[in-house]
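Asks: Sequence unavailable; structure follows:
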């Protein structure tokens, strides 16, 4: 791209940062979680506000360019970036306002779950969120939102009160049960193609900030038995129990017994969203199975 071509993307009134291929931060700005994705937008519009989003969207319409929206960049398909188009980057929008008494919050769409959880945990509050803290809140929420607390508090979309949205024609609207309810219906699990959500209003829940949680590691040959144990355990487990499971390679880390390091393992994640002493009793039957190569379940901060 020549300097003359860069001038094509001048955007008067835009308060954020326009990052073009000649910009020193371009390659870092277009990088997504899936390292196999290598797309090159014509311009990355890092927005500071919903007004910036309106302007960036107008630029794409004016130039007849495709649009992508970058929230956390975690989608395996790399949909946060597009070739030769306008990438509307929300990572400059990380404001969060919490009402501890009402147990609600307004969270801007550029936050990731680690940032969100740190803010809510300071008030002893939480929301079902991403299992990976670097996942953006926007993409997960719009795709329904599975997480550690879903059995207790529902999916993220079950806790959405309203959303602030920029529509394809550049209008700023609010979607809720009483305002644009058809749009609200689509946003609650229907994916990210109904508009650009710039902020979410969520219902929060009392939790922690310390919970009982952690991971158990089992040798790979025990995989079948571990799965059967999980199936039998979760059938009667209370809703306070959250689980996850991964088939992976044990890291070379101090918390992993030396004989297990670098070996295939089954990693089982457990959390109890309630009283810690009660959680110890509830998780005991599962933890008694094994023995695991390591049992790291302990009282920990939820935002960890």
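Replies: Structure received. Computed from a prediction, not measured in an experiment: that's the story for all the values here. Numbers count the residues shown, from 1 in each chain.
Asks: okay, CA-based contacts and neighbour counts for the rest of this
Replies: Will do.
Asks: wait, what's in contact with residue 125?
Replies: 100, 103, 204-209 (C-alpha atoms under 8 Å, 6 or more residues apart in numbering).
Asks: ok, now with 6 Å
Replies: Residues in contact with residue 125 (C-alpha atoms under 6 Å, 6 or more residues apart in numbering) are 205-207.
Asks: can I get those residues in TSV with neighbour count and secondary structure?
Replies: Formatted as TSV, the contacts of residue 125 follow (neighbours: other C-alpha atoms under 10 Å; DSSP: H, G, I helix; E, B strand; the rest coil):
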residue	neighbour count	secondary structure
205	19	strand
206	16	strand
207	18	coil
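Asks: one more structure, for comparison:
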């Protein structure tokens, strides 16, 4: 691709086109994972749908790799590429709310912090992640596990429709009544099927919740983990809590003696009445000595951004994951064993509940198939110094290898890294063949392949 080709693209779009000659190129090409250092031929800052259509047509006709960047949070760095074109939605972060119909429309570049800020003004929310800087589109298209999953289902279960530009450059609306096969695939199939330019969500009454964080020394993981497992199995669906292992964070409510030491964390909230929330939290506060806690009434957007100050853009990152049929005593012991050497303040090992409302959706109702597991485990390795890459990646891989013996077969697609492509069929289980067929219909030449890639059926 030469400069004349890029000039022809710039003439067709309104958003700026950043190339290696641009003074802000290094800033524009950076993604959330600091380990990713790729050099696109050009980065198009999308200004409107017309830019997306032009960008898709250009990449297809020029035979270029095409990367899609919403929030840019992808651990494998799928929001960029070498030598290709990046469609960057960073400046498209609008969220519109209609409180009368409990509906919200989000642009592709919006983060969950953006979304929750907009909807909380009306006392409403939908299922998002646990990091405010995560992109709304990326999380939703991969499924969307979060604090509200047990009560209201996954993010993709709350998706009512989406606008999509497919590989042929056509604009399509996808919903239960229009391009319904595409709509089915989008709900869990990630960015394999086109460029999503807008998402419509169902909202629910969520405002100030009762929750926060409780932290314990690692030696108490068995007691905390077993109580958590047994409680979450039958608890009312208003309880959205996960358990995990960290290094003690430098937060005011945790004494300094625990900072940087392996700890157990319990994070989440009760979504109902606050007096009931206090009662629901009390067993967790009584099960073992609490090293530090911050639990009480908290606005839902604040809960969703609790981890953000600890996880700035630019950290090195390498992740692994599994779906678990149960949080067995053996899995808890594994977490404790590997937690003893957890390598950084930013690294997290979490076990998210995947029950309640998630189980009430059929396996084949959306592309997200794991509707009968109990937990989604993630080993999210994150750290500052690139000199620590080899040792920290080894820690993640060793733990993941041990955990794989307890797997339900696949893992949550949003937690997979770039070297997990071999697991793609397992991760979609019985839905893979249908996804491959839909891929062949909307993207037969696999233009959208910078992702956990679903190959078009032949």
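Replies: Nice, I can see it. All values reported here derive from a predicted model rather than from experimental measurement.
Asks: Pick the one among the contacts of residue 125 of the first structure closest to residue 286 of the first structure.
Replies: residue 207 (22.8 Å; C-alpha to C-alpha).
Asks: Could you report the distance from the closest one to residue 101 of the first structure?
Replies: 14 Å (C-alpha to C-alpha, to the nearest Å).
Asks: Residue 63 of the first structure now?
Replies: 47 Å.
Asks: secondary structure element for residue 303 of the second structure?
Replies: Using DSSP states H and E, residue 303 of the second structure sits within helix 300-304.
Asks: What is the aligned counterpart of residue 251 of the second structure in the first structure?
Replies: Correspondence of residue 251 of the second structure to the first structure, assessed by TM-score structural alignment: residue 253.
Asks: excluding its backbone neighbours, what's nearest its match?
Replies: Distances taken as C-alpha to C-alpha, 6 or more residues apart in numbering place residue 261 nearest to residue 253 of the first structure, at 7.5 Å, with adjacent residues excluded.
Asks: aligned partner of residue 75 of the second structure in the first structure?
Replies: Under TM-score structural alignment, residue 75 of the second structure pairs with residue 76 in the first structure.
Asks: sorry, that was for residue 397 of the second structure
Replies: Match for residue 397 of the second structure (TM-score structural alignment): no aligned residue.
Asks: Could you pull out the helices in the stretch 151-300 of the first structure for me?
Replies: Applying DSSP state H, counting those that start in this stretch to the stretch 151-300 of the first structure gives helices spanning 181-187, 223-236, 276-287.
Asks: So which of the ones you listed is the most surrounded?
Replies: helix 181-187 (a mean of 18; mean count of other C-alpha atoms under 10 Å).
Asks: so how far does that one sit from its counterpart in the second structure?
Replies: Once the two are superposed, helix 181-187 of the first structure sits an average of 0.5 Å from its aligned residues in the second structure (mean C-alpha distance after the TM-score superposition for the first structure).
Asks: Can you give the contact residues for that helix?
Replies: Contacts of helix 181-187 of the first structure (C-alpha under 6 Å, 6+ apart): 142, 175-176.
Asks: just the residues you listed now: which is nearest residue 267 of the first structure?
Replies: For the contacts of helix 181-187 of the first structure, the nearest to residue 267 of the first structure is residue 142 (27.8 Å; C-alpha to C-alpha).
Asks: Distance of that closest one relative to residue 8 of the first structure?
Replies: Taking C-alpha to C-alpha, one finds residue 142 of the first structure at 33 Å from residue 8 of the first structure.
Asks: and the two? which has more neighbours close in?
Replies: Using other C-alpha atoms under 10 Å, the more surrounded residue of residue 142 of the first structure and residue 8 is residue 142, with 21 against 10.
Asks: contacting residues around that one?
Replies: By C-alpha under 6 Å, 6+ apart, the contact list for residue 142 of the first structure reads 187-189, 191-192.
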